[in-house]
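Asks: A predicted structure for the sequence below; I have some questions about it.
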Amino acid sequence: MCDTVVNEDVQNIINVDSVDWKQFHGKTIAVTGATGLIGKMCVFALLAADKKYNLNLKVLAFVRNEKKAKAIFAGEANDQLAFVVTDILEPVPQNIIADYLIHGASVTASRMMVEQPVETIMTAIQGTRNMLQFAERCKMESMVYLSSMEVYGIMPKEQVEVKETDLGYINPLEIRSSYSEGKRMSECLCAAFASEYNVNVKIARLAQTFGAGIAKDENRVFAQFARSVIEKKDIVLHTRGEKANCYCYISDAIAGILTLLTHGNKGEAYNVANMDTFCSIREMAEIFVSVSENSTSKLVFDIPEDSNKYGYAPSSVLRLNSDKISTLGWKPLMNMNDMAKRLMQSMAQNEVE
């Protein structure tokens, strides 16, 4: 990897105490969505842990585009990594065997959620069903399903913090709900397989996660902010920026996922979020401007009459409580200022390349 920030992040992951790395000795770990940010960082971390702890593990990277995968993992070509070129909408071939599974393949682009809601729903539900059946067939030791904070929907304004037992309102007739309802049903599938077939699956409800290593064509809000500041352009908001959430830096999120893989309780959900990062979209934009040296960028507003066409999630306030996963020893290391700085440092390096 040429990205020095990504390299530092990987080292941070494999040095955490909350992951029982010895569990992976001689095991095969499958990762779906392995060319996405979270998937590829899981692969990088597992391969680095293999070297550091002499684990003799093997990683199966589930991908749709083998050429893209080979480019991403060009420096990782060794006997510990193999590509499984497949679509998660199809059952996993019988000859594929694994001991652990991180299921992260999912639609992530907001525009696709409103332009292709059927595909968004089916990717979530059918894809997760296929992966749970894969886990059942292999009698896997553990599986983690990557869910989202969007399963909570819109919480009451008086809700101070959101724990795993809380749920808000989602309108199933809103097209943008294809993502959140798909995630909810996938969680229900996980609980059902855990109960009926004894699949040891855990659910990671991820706060919005970002950091070093994002794709060059990433278009989510954090990437837009970073790109604008790097190019010394103004950050333009198409809403008032009132939506407020907790976030999680990529290395902290991967450490959380791996902690659940080795320590989480079967059939249970865990918020994976840095509670100290709670801020509005507007406040996040202001942070990106403020942490950049010699920045000439400003925050401006250009709110169209119909902002729904952009596929933005409903405006809400969602302060996730991560006490439950903290009891497993996990704790986030990066605050919002660190997250913004590291993202821009990484993006700037990749632009030079």
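Replies: Great, that's in hand.

Asks: only C-alpha atoms for contact and neighbour calcs from this point on.
Replies: Noted.

Asks: Who's the closest spatial neighbour of residue 203, skipping the chain neighbours?
Replies: Spatial nearest neighbour of residue 203, excluding adjacent residues (C-alpha to C-alpha, 6 or more residues apart in numbering): residue 269 at 4.4 Å.

Asks: helix or strand right after the helix or strand where residue 9 lies?
Replies: Element membership of residue 9, judged by DSSP states H and E, is helix 4-14. Counting by DSSP H and E, the next helix or strand C-terminal to helix 4-14 is strand 28-32.

Asks: ok, residues contacting whichever helix or strand comes after that following strand?
Replies: Going down the chain from strand 28-32, the next helix or strand is helix 37-53, by DSSP H and E. Here helix 37-53 makes contact (C-alpha atoms under 8 Å, 6 or more residues apart in numbering) with 10-11, 13-14, 21-22, 31-34, 55-57, 59, 61, 76, 80-81, 104-105, 213-215, 250-251, 254.

Asks: cool, and stretch 71-84?
Replies: So stretch 71-84 is contacted by 1, 35, 47, 56-63, 66, 69 (C-alpha under 8 Å, 6+ apart).

Asks: now for these, which pair is the farthest apart?
Replies: Across the contacts of stretch 71-84, the two members that end up farthest from each other (C-alpha to C-alpha) are 56 and 66, 23.9 Å apart.

Asks: one step back: can you tell me which of the contacts of stretch 71-84 are buried?
Replies: Among these, those classed as buried by 16 or more other C-alpha atoms under 10 Å are 35, 47, 56, 57, 58, 59, 60, 61, 62, 63, 66, 69.

Asks: that older thread, mind checking which of the contacts of stretch 71-84 are in strands?
Replies: If you go by DSSP state E, the contacts of stretch 71-84 have 58, 59, 60, 61, 62, 63 in strands.

Asks: out of everything not next to it in sequence, what's closest to the third one?
Replies: What that stands for is residue 60. Leaving aside its chain neighbours, residue 60 sits nearest to residue 30 (4.5 Å; criterion: C-alpha to C-alpha, 6+ apart).

Asks: can you tell me how far that neighbour sits from residue 21?
Replies: 15 Å (C-alpha to C-alpha, to the nearest Å).

Asks: roughly how far out does stretch 235-245 sit from the chain middle?
Replies: 21 Å (C-alpha atoms, centre = their mean, to the nearest Å).

Asks: contact partners of it?
Replies: Contacts of stretch 235-245 (C-alpha under 8 Å, 6+ apart): 207-208, 224-225, 228-229, 277-283, 285, 297-304, 307, 314-320.

Asks: taking those residues one by one, which sit in helices?
Replies: 224, 225, 228, 229, 281, 282, 283, 285 (DSSP state H).

Asks: wait, doesn't the last one sit right on residue 223?
Replies: No. Taking C-alpha atoms under 8 Å as the definition, residue 285 is not a contact partner of residue 223, at 10.7 Å.

Asks: And here is the other one:
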Amino acid sequence: MNLLYRSALERVVDSIDVNGKAFLITGASGLIGSCLIDLLMIANEKGKTNHVYALGRSAKKLESRFTNYLSSNTFHVIEQDICFPISDNLHFDYIVHAASNADPINYAKYPAETITTNMLGTINVLEYTRHNPGCVAEFLSTFEVYGNTGKDDYEESDVGILNFNEIRACYPESKRAAETLVRCYVKEYGLDVKIGRLSSIYGPTMAADDSKAHAQFMRNALEGKDIVLKSKGLQRRTYCYVLDAVTGILAVLFHGEKGEAYNISNEKSIVSIAELAQIIAEKCGRKVVYALPSELEMNGFSKPQNCILENSKLKALGWHANYNIFEGVNECLSILEEIANN
């Protein structure tokens, strides 16, 4: 494991405040899932005895990503598509449901699969939780569920308009429906399931082919290329470094109210897309250039203009951010640069 990344994990390891429990992480090889597993396993190295189950469609991919943990008796790989039921023969105390198609290009290429994964995966997590009393789960949603509210700042109670006539709605509409499923199961069966609404998350665990704008910016800059901005970049977003995101997710999992949604966001990381591009460019000694997007890229663009997630509800659980946008970007780029050079 990269030493800078390990050091960052060790600084927040106290967010794992349970012991002797079993965690299931779906979407284990993704941006959020992989960082969460790393944090749980670092906590085990520091004396915790939690069992960590990494669920994903490819055992080979999981074993490659988590090579350092394969010899540990507290780490377990589950090769499974989340669209199929989770075995009741396995016991989990906590589930973080992070499995989702979260890549804009793939929303455009595979809209049907995007919807079915979000819906069936959530149903299977909820059904497991229903049949295993005492299990606590968290569904990871997205800021995109808000749609167009007519304002820039979004609180958890806000409701906006989504254009379901567009194929791009496959992602936010299925996340909306999955949130409703969570609330229905909580109401009807009394389950302890919470919702974490993610802001724009970035970090060194991003996939190499992640097509989100901030991921492309970082790749270009680290490869010695200029940063290509395919819009004016005036939209303001709440960004959140992955180390802050996973501690926020855990705060919701351990301390959130069942059936409630919490914005996972950082008030110290609100910038426009163009400003973020400039921050990355300056860090890497590059410049920002403008280009027209392809039709496929345009089909994957999110629609909200400004999207600033209010996070007082999350902070009321005792959570706080450890990074501002400059600190998060600098650490992320430093880790990725070290990984590329080793």
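Replies: Sure, I can see it. Not measured: the values here are computed from a predicted model.

Asks: Can you give me the TM-score here?
Replies: After superposition, the two chains reach a TM-score (TM-score structural alignment, normalised by the length of structure 2) of 0.95; 341 aligned residues with a C-alpha RMSD of 1.6 Å.

Asks: closest to residue 155 of structure 1 among the buried ones among the contacts of stretch 71-84 of structure 1?
Replies: Checking these against residue 155 of structure 1 with C-alpha to C-alpha, the nearest one is residue 35 at 32.6 Å.

Asks: any idea what that closest one aligns with in structure 2?
Replies: Applying TM-score structural alignment, one finds that residue 35 of structure 1 aligns to residue 29 in structure 2.

Asks: so how far is residue 312 of structure 2 from the closest residue to its match other than its chain neighbours?
Replies: Using C-alpha to C-alpha, 6+ apart and skipping residues adjacent in sequence, the residue nearest residue 29 of structure 2 is residue 62, 6.2 Å away. According to C-alpha to C-alpha, residue 62 of structure 2 stands 35 Å off from residue 312 of structure 2.

Asks: again, but for residue 302 of structure 2
Replies: Look at residue 302 of structure 2 and residue 312 of structure 2: by C-alpha to C-alpha, they are 25 Å apart.

Asks: again with residue 303 of structure 2
Replies: From residue 303 of structure 2 over to residue 312 of structure 2 (counting by C-alpha to C-alpha), the distance is 25 Å.

Asks: Same check on residue 264 of structure 2?
Replies: Residue 264 of structure 2 sits 10 Å away from residue 312 of structure 2, going by C-alpha to C-alpha.

Asks: When those two are compared, which one has more neighbours?
Replies: Neighbour totals were compared for residue 264 of structure 2 and residue 312, and residue 264 leads with 34 against 15 (other C-alpha atoms under 10 Å).

Asks: OK, contacts around the aligned residue in structure 1 for that one?
Replies: By TM-score structural alignment, residue 264 of structure 2 lines up with residue 272 in structure 1. Applying C-alpha under 8 Å, 6+ apart to residue 272 of structure 1 gives the contacts 204, 205, 206, 207, 248, 253, 256, 322, 325.

Asks: can you pick the most crowded of those?
Replies: The most crowded member of the contacts of residue 272 of structure 1, judged by other C-alpha under 10 Å, is residue 256 (30 neighbours).

Asks: what about that one, which helix or strand?
Replies: Using DSSP H and E, residue 256 of structure 1 maps to helix 250-263.

Asks: For the stretch 101-250 of structure 1, which segments are assigned as strands?
Replies: Along the stretch 101-250 of structure 1, counting by DSSP state E, counting those that start in this stretch, strands occupy 142-148, 201-206, 208-210, 235-237, 244-249.

Asks: Reformat those as JSON lines; add distance to residue 193 of structure 1.
Replies: Output for those, formatted as JSON lines (distance: least, C-alpha to C-alpha, whole Å):
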{"stretch": "strand 142-148", "distance to residue 193 of structure 1": "11"}
{"stretch": "strand 201-206", "distance to residue 193 of structure 1": "8"}
{"stretch": "strand 208-210", "distance to residue 193 of structure 1": "26"}
{"stretch": "strand 235-237", "distance to residue 193 of structure 1": "42"}
{"stretch": "strand 244-249", "distance to residue 193 of structure 1": "28"}
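
Asks: and among those, the most buried is which?
Replies: strand 201-206 (a mean of 27; mean count of other C-alpha atoms under 10 Å).

Asks: quick one: that one aligns where in structure 2?
Replies: Mapped onto structure 2 using TM-score structural alignment, strand 201-206 of structure 1 spans residues 193-198.

Asks: now swap in stretch 130-140 of structure 1 and tell me
Replies: Matched against structure 2 by TM-score structural alignment, stretch 130-140 of structure 1 falls on residues 124-134.

Asks: how distant is the matching stretch from the center of its chain?
Replies: 22 Å.

Asks: How about stretch 49-62 of structure 1?
Replies: Stretch 49-62 of structure 1 sits 21 Å away from the centroid of its parent chain (C-alpha atoms, centre = their mean).

Asks: Same check on stretch 213-232 of structure 2?
Replies: With C-alpha atoms, centre = their mean as the basis, stretch 213-232 of structure 2 stands 21 Å off its chain's centre.

Asks: so that stretch matches what in structure 1?
Replies: Aligned by TM-score structural alignment, stretch 213-232 of structure 2 falls on residues 221-240 of structure 1.

Asks: In that stretch, which residues are buried?
Replies: Of the residues in stretch 221-240 of structure 1, 222-230, 232-239 count as buried by neighbour count, 16+ other C-alpha under 10 Å.

Asks: So how do I select the buried members of the contacts of stretch 235-245 of structure 1 in ChimeraX?
Replies: Filtering the contacts of stretch 235-245 of structure 1 down to the buried ones (16+ other C-alpha under 10 Å) takes a single ChimeraX command:
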select :207,208,224,225,228,229,277,278,279,280,281,282,285,297,298,316,317,318,319,320
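
Asks: Counterpart of residue 101 of structure 2 over in structure 1?
Replies: Checking TM-score structural alignment: residue 101 of structure 2 goes with residue 107.

Asks: what's around that match, how many residues?
Replies: Neighbours of residue 107 of structure 1 (other C-alpha under 10 Å): 19.

Asks: Report the contact partners of it.
Replies: Contacts for residue 107 of structure 1 (C-alpha under 8 Å, 6+ apart) come out as 113, 120, 123, 124, 179.

Asks: If you rank those residues by neighbours, which is first?
Replies: Neighbour counts for those peak at residue 179, which has 29 neighbours (criterion: other C-alpha under 10 Å).

Asks: what residue of structure 2 takes the place of it?
Replies: Looks like residue 179 of structure 1 aligns to residue 171 there (TM-score structural alignment).

Asks: Return the residues in contact with the equivalent of residue 61 of structure 1 over in structure 2.
Replies: Residue pairing (TM-score structural alignment): residue 61 of structure 1 is matched to residue 54 of structure 2. For residue 54 of structure 2, the contact set (C-alpha under 8 Å, 6+ apart) comprises 24, 25, 26, 27, 28, 37, 62, 75, 76, 77, 78.
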